[in-house]
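[1] no FASTA, just this:
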């Protein structure tokens, strides 16, 4: 049996961040990472399209937590201890400069996730963290105050273990055997599959500022999300039309906050899209003015509201008009139909598609069983969690990594003492 002071299960973002900080803060401790695969940090590598979206430029804890459909309440305290500014400083001290993009996402200046991976591997080596690959964990048992971990390559023992395995059903099962409860995992960040004439044949078109509301009296269960989002599920922001339906931040945010309810509905529901974020009546009034001002022109060729031309064409044709219909000839029904398409177009969602390689799940260790001052288990002294193994997940934009850094750092502070 191999004895260690601290064993970390999972060689991903949270596991490495914790290992490095433990070893740096207390060099006397023997720290080992057990990774089931033949490579470490694989999710870091593909995140942000291979650029690694390290965190998000949000520096107020109360604002930052609003990006977590699950974990909002629990992360408020931890974010006061370690959050975005601390993350930036941590990386800069180790020679990795970060930059802020227009949408708030933060990446290494190098635009390469390899920069982050190299930083972690160098730091782990510097502080003599042992990284053991191809060690798939078969069992975790507790005898007195010692944890025994059996892997495919040997048996380890330690008084303290950190589980940082992300969404891993096998590890969740082992933790259930230790008495923890796991919220059933469901996909969180995904795009919507929609077959509809109005968005057919125009993939790549982006409407920059839409508002989307989920219909069907959508009222998610209490506790699944904050009061803000409980009345009705809504989001706003850019909308991308794809070959299979709709994507971009406005859709991904809905998918995160509605993850549990959408799974219950087998991903079949209706959404209402306001393409111009105006009230129906205001839009109708403006269209009536255009009927006077552009009388001789065709509606089809007079794109309005800064909409992409191809999308405008589709919405015009969906409003009982042809490409030759002139503004002067519009009747009341056609004007109302166009105002309706622009401000309250209803689409049927039928299924989902994974968003890039960034597979995120809602689900994990029940948050009531974790002490968020230490990220330690309330059931077993010496057992800690960090990252997505917990029932915490976020919208897209660097927030899932920030949860990993914060949890891992707080665990490291406690263990290294």
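    Done, it's in. Being a predicted model, the structure only gives us computed values, none of them experimental.

[2] make it CA atoms for all contacts and neighbour counts henceforth
    Will do.

[3] quick check: residue 291 touching residue 330?
    Yes - taking contacts as CA atoms under 8 Å, residue 291 lies within contact range of residue 330: 7.3 Å.

[4] quick check: residue 171 is in a helix.
    Yes - secondary structure of residue 171 (DSSP: H, G, I helix; E, B strand; the rest coil): part of a helix.

[5] isn't it right up against residue 162?
    No - contact between residue 171 and residue 162 fails when scored by CA under 8 Å: they sit 12.0 Å apart.

[6] what about those two, which has more around it?
    residue 162 (27 against 21; other CA atoms under 10 Å).

[7] report the buried residues of stretch 92-108.
    Across stretch 92-108, burial judged by 16 or more other CA atoms under 10 Å covers 96, 97, 98, 105, 106, 107, 108.

[8] the structure to be compared is supplied as follows:
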């Protein structure tokens, strides 16, 4: 019979619960306890995906999957080889959570309600007799003869093994409880954030979504595409959030002051745009410019762009001169906006930074220098782009850590 051990899970979020359930399922005689610093557990799961919880993404090839992680992609190959997207879907199905895949590859519970995921985890914890202690911030973790001593704000505890699942921390001092272990850290920075444009009147179009825009950080090789949302502070949506993830450290170094180029027509270049525009203009030559769009973008955005380049909309399309036509093509495929600042998603923030990846054996998720302590999820210097990839990394790293392999 396996010797009874105390297993401490630090953090009551997605990775913490998943690791706890895995550990208790594989080692039923062990006492597994989740310690959460706040009053509520799984709070990020609750609000993620607009309250629907985007649990993973239908990127089934590991080679393709790892390309969605600006940091940690090579290390994650070892983890995904043990627990990938197929395994995530199978795990939830086994535990009576049916999932559905959207056209963009994002996978949600059929219920479209994150509470379905929360209830699944809480029910499993009750069935497995996993103890959950809230309002228990850990202030110090130290090695002992039998494992680890844990000092919380109001009490102390000990454990034979520890799984750290604290999630991303906005500042490096969020990892102060680990200082006795002398682990190398990477300074945390926001990874997924929206672009603030305080000096740009495009903000007046808040609420408009362009389904397939292409975006680029001027002066860099960073290019992304996807839906773009105009907000009251600037721009958001996958086309922007993916740029923010890949450019997290670069944009921070520029103090979040840069220019973003937007192609409102997606992957259509100037040459093709000219051909298509010419055909549409010929088709509607006797229509007034004000009354006839010649590209498939939202009407309010179309009117805004015409005003931006000062085209006389009282004219007919047949009267549009070559100069104005070139201006129109340019603003459609190469529109430029000044970004000054960022906005993060409060409780839903994602960070670049955390435990340096060289400190971890990704075959087991164990700290190389300290047998018996394991790390999961975003507390590592691992982060994914928007679309369910951060949750997939959480499930996979937690699954491996929960094996408690030495």
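    Looks like it arrived, so ask away. Remember, it's a predicted structure, so these values are computed and weren't measured experimentally.

[9] TM-score for these two?
    Scored by TM-score structural alignment, normalised by the length of structure 2, the superposition of the two chains gives a TM-score of 0.94; 400 aligned residues with a CA RMSD of 1.8 Å.

[10] re earlier: in helices only, show me the buried residues of stretch 92-108 of structure 1.
    The subset of these located in helices under the criterion DSSP state H is empty.

[11] possible to save those as JSON lines with distance to residue 314 of structure 1?
    Supplementary listing: the buried residues of stretch 92-108 of structure 1 in JSON lines, determined by distance: CA to CA, whole Å:
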{"residue": "96", "distance to residue 314 of structure 1": "46"}
{"residue": "97", "distance to residue 314 of structure 1": "45"}
{"residue": "98", "distance to residue 314 of structure 1": "41"}
{"residue": "105", "distance to residue 314 of structure 1": "32"}
{"residue": "106", "distance to residue 314 of structure 1": "36"}
{"residue": "107", "distance to residue 314 of structure 1": "37"}
{"residue": "108", "distance to residue 314 of structure 1": "40"}
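
[12] and the two most separated of these?
    Using CA to CA, the two most remote members of those are 96 and 105, lying 15.8 Å apart.

[13] correct me, but residue 159 of structure 2 touches residue 9?
    No - with contact taken as CA under 8 Å, residue 159 of structure 2 and residue 9 are classed as non-touching, separated by 9.6 Å.

[14] these two: who's more crowded?
    Neighbours around residue 159 of structure 2 and residue 9, counted as other CA under 10 Å, are more numerous at residue 9. The numbers are 28 against 21.

[15] what comes into contact with the strand or helix carrying the more buried one?
    Assigned by DSSP states H and E, residue 9 of structure 2 belongs to strand 6-10. Residues lying outside strand 6-10 of structure 2 but in contact with it, judged by CA atoms under 8 Å, 6 or more residues apart in numbering, are 16, 19-20, 30-36, 138, 158-166.

[16] distance from that strand to the middle of the chain?
    What separates the centre of strand 6-10 of structure 2 from the centre of its chain is 26 Å, taken as CA atoms, centre = their mean, to the nearest Å.

[17] where's residue 4 of structure 1 relative to residue 34 of structure 1, distance?
    12 Å (CA to CA, to the nearest Å).

[18] mind listing the helices for structure 1?
    In chain order, structure 1 shows helices spanning 13-25, 42-50, 61-64, 72-81, 84-93, 113-126, 169-177, 227-230, 249-257, 259-264, 280-293, 309-317, 332-343, 399-416, with DSSP H as the criterion.

[19] identify each buried residue in the last one, please.
    Right, helix 399-416 of structure 1. 399-412, 415-416.

[20] which members of the contacts of strand 6-10 of structure 2 are classed as buried?
    16, 19-20, 30-36, 138, 158-166.

[21] mind listing which of these are in strands?
    Of these, the ones assigned to strands by DSSP state E are 31, 32, 33, 34, 35, 138, 158, 159, 161, 162, 163, 164.

[22] so the fifth one touches residue 20, yeah?
    Same thing as residue 35 of structure 2. No - counting by CA under 8 Å, residue 35 of structure 2 does not reach residue 20; the two are 10.6 Å apart.
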